[in-house]
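Provided below are the primary sequence and the corresponding predicted coordinates.
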Amino acid sequence: MLWEAPTAAVLAGEEPGWLPGPWRLMLLGDGSPTRHLRLLTSHPVAVRVSAMEADTALHGAPREVRELSYPLLRRQVWLECGDITLAWAESWWNQTEAEQHLQDRNLPIWISLTQGRSELFREVDGLALVTAPWLEQGFGEPGPFWSRHYRFFRQGKELTVIREVFSPALERWLGEAPRRPLHAAS
């Protein structure tokens, strides 16, 4: 991780001040990123699952994952619109909740969770600039990349923790975003 916003600032909706408006909405908004990707590109979002397995190590997981009931399942996917890979995402679930809500593992989570029109609350907990060779390979572009993580709650109970990393290819629709740390890590 190259830079991370203070959690309290993210929870309060205090963005760093140097993110352009469209990127602020994408990274800190409480709307569905898969819906935003569809609206931006006019292409349906295809989910390419790269892993879905039990997770006991929690190496590198956001601290909020520890609030989920064990045993945990971790799902990792690439999100594609047309022929462009626009995001990588991973989510952590209680295994029973995952079986209930992820019956079609190739659907975006937002579609799986809202099929019954039940109420959800999304809380964005983290914002960061990250880099990794496997992300560069997956996006076909050099990093760093904007990342965020958030939780879904249903009836006041934490349902899942999701981390997303966005491709710089989104600049085609959202405009240029700074991709270097401008403040010290917290």
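Cool, the structure landed.

Please make it C-alpha for all contacts and neighbour counts, starting now.
Will do.

The residue nearest the centre of the chain is in what secondary structure piece?
Nearest to the mean C-alpha position of the chain, counting by C-alpha atoms, centre = their mean, stands Glu164 at 2.3 Å. Element membership of Glu164 [criterion: DSSP states H and E] is strand 157-166.

how far does that strand sit from the chain's center?
Put simply, strand 157-166 sits 6 Å off its chain's centre (C-alpha atoms, centre = their mean, to the nearest Å).

For that strand, list every residue counted as buried.
Residues 158-166 are the ones in strand 157-166 that count as buried (16 or more other C-alpha atoms under 10 Å).

if we can go back for a sec, my understanding was that the residue nearest to the centre of the chain contacts Leu86; is that so?
No - using C-alpha atoms under 8 Å, Glu164 makes no contact with Leu86, being 10.2 Å away.

Break down the chain into its helices, ranges please.
Using DSSP state H, the helices assigned to the chain run over residues 7-11, 21-28, 33-41, 95-101, 109-114, 133-139, 171-174.

helices and strands around the strand holding Glu164, which ones?
Judged by 3 or more C-alpha pairs under 8 Å, 6 or more residues apart in numbering; DSSP states H and E, strand 157-166 is in contact with strand 84-94, strand 145-154.

How many residues are close by Thr96?
13 (other C-alpha atoms under 10 Å).

Over to Glu171?
12.

Distance of the residue lying closest to Ser91 once chain neighbours are set aside relative to His59?
Counting by C-alpha to C-alpha, 6 or more residues apart in numbering, Ile162 is the residue found nearest to Ser91 once chain neighbours are left out, at 4.2 Å. Using C-alpha to C-alpha, to the nearest Å, Ile162 is found at 15 Å from His59.

what about versus this one:
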Amino acid sequence: MRARATFDRVVATRARCDVRGRVRGAVARARATRGGEDVRRHVPWTGGLEIIFSADERDVLAGASRGAPLDALSAPWRLMLLSDGSVTRHLSVLGRSARAEVEVVESGARRSDDDDDDAPGDVKRLGAGILRREVFLRARGTTGAGEAPAVYAASWWNEEAFRKFMPDEGASMWANLRNANVELHREIREVYLGKNERLEEAFGERGPFWARHYIFWHDGAPITVVYEVFNPALSAVLGRP
């Protein structure tokens, strides 16, 4: 029994080291140094969906999408898409773990003003000097027996807001904002159904995928735009879409 406990601790330690290594690698990939200064580099965004269907929140809540794919979606999936609560918190509640695991794919990658990458149009509200962060979120049991990510999330920030609100780049956005006791308003802007080959590989599931984007507001100003794509394997806890 004691030997088994020791083995479990070793495996857990290795897993934490692997996650920290991925986080450090993602941060390093998005950064370079010039004269001792931290310089963010440009990395193209490839996480956007090839859109099949989209609707803004106002139309959805007003019933304007009648007959569209969203109308056939089950109540739990509608709640996940349109809730203004933290998806990280939702995953923690739905899963069998105290908190969701964050795997940082890119952190602080610079977005060029010339990028034509299908990022949400609301990104323009953030001004100049835009940085992008990409993560996968996991919570044990939410996608069945495997360890596939439950959610892919990309967020865009201007540099000042990123430094202020994301001091721990390896932690979730929700953890950073909660630790700083930041009061926010989440405005759901649009929901999507679409395909992405990169995410099919990451999720281990065929598309199409449901997604959404929203704006976080603080003191009357937008601080970040967030784009989240949901793994269909969440049906393990949400039921069929």
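Yep, that arrived. The structure presented is a predicted model; accordingly, all values stated were derived computationally and were not measured.

before we move on, back to that, in the second structure, what range does the strand holding Glu164 of the first structure match?
Using TM-score structural alignment, strand 157-166 of the first structure lines up with residues 221-230 of the second structure.

mean shift of that stretch relative to the first structure?
Mean deviation of stretch 221-230 of the second structure relative to the first structure after superposition (mean C-alpha distance after the TM-score superposition for the first structure): 0.3 Å.

Which residues outside that stretch are in contact with it?
Stretch 221-230 of the second structure is contacted by residues 120, 122-123, 125-126, 150-158, 161, 209-217 when judged by C-alpha atoms under 8 Å, 6 or more residues apart in numbering.

hmm, try it at 7 Å
122-123, 126, 150-157, 161, 209-217 (C-alpha atoms under 7 Å, 6 or more residues apart in numbering).

circling back to that earlier point, give me the number of residues near the nearest residue to the residue nearest to the centre of the first structure once chain neighbours are set aside?
If you skip the residues right next to it in sequence, Glu164 of the first structure has Ala89 as its closest partner in space, 4.3 Å away by C-alpha to C-alpha, 6+ apart. Neighbours of Ala89 of the first structure under the rule other C-alpha under 10 Å: 19.

any idea what Ala89 of the first structure aligns with in the second structure?
With TM-score structural alignment as the criterion, Ala89 of the first structure matches Ala153.

That match reaches Val135, doesn't it?
Yes - if you go by C-alpha atoms under 7 Å, Ala153 of the second structure and Val135 touch, sitting 5.4 Å apart.

My read is that the residue nearest to Glu164 of the first structure contacts Glu80, right?
No - the criterion here is C-alpha under 7 Å, and Ala89 of the first structure misses it with Glu80 at 11.3 Å.

Which neighbours do those two have in common?
Common neighbours of Ala89 of the first structure and Glu80, counting by C-alpha under 7 Å, 6+ apart, are absent.

Would you mind measuring from the corresponding residue of the second structure for Gly116 of the first structure to Ala100 of the second structure?
Mapped onto the second structure by TM-score structural alignment, Gly116 of the first structure lines up with Ala180. Distance, Ala180 of the second structure to Ala100 of the second structure, using C-alpha to C-alpha: 19 Å.

out of the two, which sits in the more crowded spot?
When Ala180 of the second structure and Ala100 are compared for neighbours, Ala100 comes out ahead with 23 against 13, by other C-alpha under 10 Å.

which residue sits closest to the more buried one, ignoring its sequence neighbours?
Ala139 (4.6 Å).

and that neighbour, how many neighbours does it have?
Ala139 of the second structure: 25 neighbours (other C-alpha under 10 Å).

Now do the same contact list for it.
Applying C-alpha under 7 Å, 6+ apart to Ala139 of the second structure gives the contacts 91-92, 95, 97, 99-101.

With adjacent residues omitted, what lies nearest to the match of Gly116 of the first structure?
Closest residue to Ala180 of the second structure apart from its sequence neighbours, by C-alpha to C-alpha, 6+ apart: Phe165 at 7.8 Å.

Show me what Asp104 of the first structure aligns to in the second structure.
Aligned counterpart of Asp104 of the first structure in the second structure: Asp168 (TM-score structural alignment).

contacting residues around that match?
Asn176.

how much space between Ala46 of the first structure and Leu107 of the first structure?
Taking C-alpha to C-alpha, one finds Ala46 of the first structure at 8 Å from Leu107 of the first structure.
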